[in-house]
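[1] With the input below, show me the fold.
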Amino acid sequence: MILLNSNAQQIFWLGRYLTRIQYACGQFPFLDNQDALQYAHGFCLPAFDASSLNSLFLDAEQPSSFSQQFQYAKDNIQDLRGVLSAKAYAELNQLIKNAHENATYICDVAGDCHEVIEAESEDVFLFFSLGQNIEQLDRQIRLKQDQAVTLNNLNKVVELLTQIGWDKLDDAWQQLKLNPDNMNFYQFSDHIQNLFEVDV
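    The predicted model follows:
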């Protein structure tokens, strides 16, 4: 299947949102104030301790809440109706249809959605994997976590992208590999965004 760039972009962001939700779910509820403060500073969130960060995740009005992040993922899934297999779309639609604002339930559904996408075509899974790994690397840079596994996974994804004509990422990727910092990450992300917006 040949994906339109707009569809590839939606799959990419679905990978990012689901990965973001799943990581936050794994940390929630925050119990240590220092850990919570590091997370809040890393993502520029208006929280100052574990309690305020936990409240933010549960506040449906907050852009970084479980509810809002899941809504973004739901929107991407709806937009992919003509791209995903009928079976996958039906499964995903049933999952998100039953989801409500209970944080634990959203965490379970995010994991289930992840599994459905992984069983899709190679092209779909490729851009989903790109989104997953970009989200993980973004978090690891922000929170000063180990990046070795993610960089290795991204290297494989970039090689596969090159094979389908996305060869304009290589220079920015080499820079990011050498120096995985904020500046090189944003430059690489910009290159990805540019490729989504033009015919390749």
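
[2] going forward, measure contacts and count neighbours with C-alpha atoms only.
    Noted.

[3] check which helix or strand covers the closest residue to residue 101 other than its chain neighbours.
    Excluding its sequence neighbours, the residue lying closest to residue 101 (Cα to Cα, 6 or more residues apart in numbering) is residue 67, at 5.7 Å. In this assignment (DSSP states H and E), residue 67 forms part of helix 66-79.

[4] compare with the first, here's sequence two:
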Amino acid sequence: MILLSTNAQNIFWLGRYLTRIQYLCSQFPFKNNTSALDYAHAFCLPAFDASSLNEMILDSEQPASFHQQFQNAKNNIYDLRGVISAQSFAELNQLLQQAEKNAGFICDVCDECNDVLEAEEDELLFLFFSLGQKMEQLDRQIRLKQTSVQTLHALDGLIERLDQQGMASLPDAWGELKKQPDSMRYYHFSDHIDSLFEMVRL
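    The predicted model follows:
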């Protein structure tokens, strides 16, 4: 299957949102003020200690909250109806309904949604979903000054596979980022990712 550019973007951003929520779930609730401030500063959030950051994450009106991030993921899933298999969509829809009935299930539901999507057999779906996951991980690792060796290695394999699909606009920018993973090169590479979607056609 060859995806429409909008569908490729949807599956890419779905990978990013689910990964973002999963990491936030692994950190919440923040207990250490220093760690909370590091996270808040890295993502430009107006929190001043662990307590205020936790309140923000639980405030459904805040863009960085569990609720808003989950809504973004949910919208991407609904936009992919007809692209992912009918069985996967039915499973995802059931999971989404569970989380809508009880927001406390969001973390578990995101893990299960991730498992469903990783089981999809279409190679392009898998590639763009995995690309979204790894780009989100690398973004966070650069922002928080975490080790990124494993993520860079995984991305290297994905870029090679995309190149084999005829999407040759990535390797040069990727080479620069791989040599020196910093914010400037990350955003430069992200721009190439955006242009890559224009190459994806039905």
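
[5] Around the residue nearest to residue 101 of the first structure, count how many other residues there are.
    Using other Cα atoms under 10 Å, residue 67 of the first structure has 22 other residues around it.

[6] Give the aligned equivalent of it in the second structure.
    Aligned by TM-score structural alignment, residue 67 of the first structure pairs with residue 67 of the second structure.

[7] Enumerate every residue touching that match.
    Listed by Cα atoms under 8 Å, 6 or more residues apart in numbering, the contact set of residue 67 of the second structure reads 58-60, 103.

[8] Number of residues surrounding residue 48 of the second structure?
    15.

[9] Summarise which helices and strands the helix or strand following the helix holding residue 67 of the first structure is packed against.
    Note on helix 66-79 of the first structure: by DSSP H and E, the next helix or strand toward the C-terminus is helix 86-98. Here helix 86-98 of the first structure touches helix 66-79, helix 103-118, going by 3 or more Cα pairs under 8 Å, 6 or more residues apart in numbering; DSSP states H and E.

[10] got the angle between helix 86-98 of the first structure and helix 66-79?
    Following axes from the mean of the first three to the mean of the last three Cα atoms, to 10 degrees, one obtains 150 degrees for the angle between helix 86-98 of the first structure and helix 66-79.

[11] hmm, back to that, take the contacts of residue 67 of the second structure and keep only those in helices.
    Secondary structure defined by DSSP state H assigns residue 58 of the contacts of residue 67 of the second structure to helices.

[12] Tabulate the contacts of residue 67 of the second structure (a markdown table), appending distance to residue 49 of the second structure and neighbour count.
    A markdown table is the format used below for these (distance: Cα to Cα, whole Å; neighbours: other Cα atoms under 10 Å):
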| residue | distance to residue 49 of the second structure | neighbour count |
| --- | --- | --- |
| 58 | 15 | 17 |
| 59 | 16 | 15 |
| 60 | 19 | 14 |
| 103 | 24 | 14 |
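
[13] ok, the contacts of residue 67 of the second structure vs residue 71 of the second structure, which is closest?
    Comparing the contacts of residue 67 of the second structure against residue 71 of the second structure with Cα to Cα places residue 60 closest, at 10.0 Å.

[14] my guess is that closest one meets residue 71, correct?
    No. Look at residue 60 of the second structure against residue 71 with Cα atoms under 8 Å: they stay out of range, at 10.0 Å.

[15] re earlier: the helix holding residue 67 of the first structure to helix 103-118, inter-axis angle?
    Using the same axes, to 10 degrees, helix 66-79 of the first structure lies at 30 degrees relative to helix 103-118.

[16] which ones are touching the residue nearest to residue 66 of the first structure when sequence neighbours are not counted?
    The shortest distance from residue 66 of the first structure to any residue other than its chain neighbours is 5.6 Å, reached at residue 57 (Cα to Cα, 6+ apart). Going by Cα under 8 Å, 6+ apart, residue 57 of the first structure touches 64-66.

[17] Next, count neighbours for residue 139 of the first structure.
    Residues within reach of residue 139 of the first structure, counting by other Cα under 10 Å, total 18.

[18] what's the mean distance for the helix or strand hosting it versus the second structure?
    Using DSSP H and E, residue 139 of the first structure maps to helix 122-142. Superposing on the second structure and averaging over aligned pairs (mean Cα distance after the TM-score superposition for the first structure), helix 122-142 of the first structure comes out at 0.4 Å.

[19] Show me which residues of the next helix or strand after that helix are buried.
    Sequence-wise, the next helix or strand downstream of helix 122-142 of the first structure (DSSP H and E) is helix 148-163. Neighbour-count burial for helix 148-163 of the first structure, with 16 or more other Cα atoms under 10 Å as criterion, is recorded at 150-151, 154-155, 157-158, 161.

[20] quick check, distance from the next helix-or-strand element following helix 148-163 of the first structure to the centre of its chain.
    As assigned by DSSP H and E, the chain's next helix or strand after helix 148-163 of the first structure is helix 170-178. Between the centre of helix 170-178 of the first structure and the centre of its chain there are 20 Å (Cα atoms, centre = their mean, to the nearest Å).

[21] out of the contacts of residue 57 of the first structure, who's nearest residue 91 of the first structure?
    Checking those against residue 91 of the first structure by Cα to Cα gives residue 66 as the nearest, at 20.8 Å.
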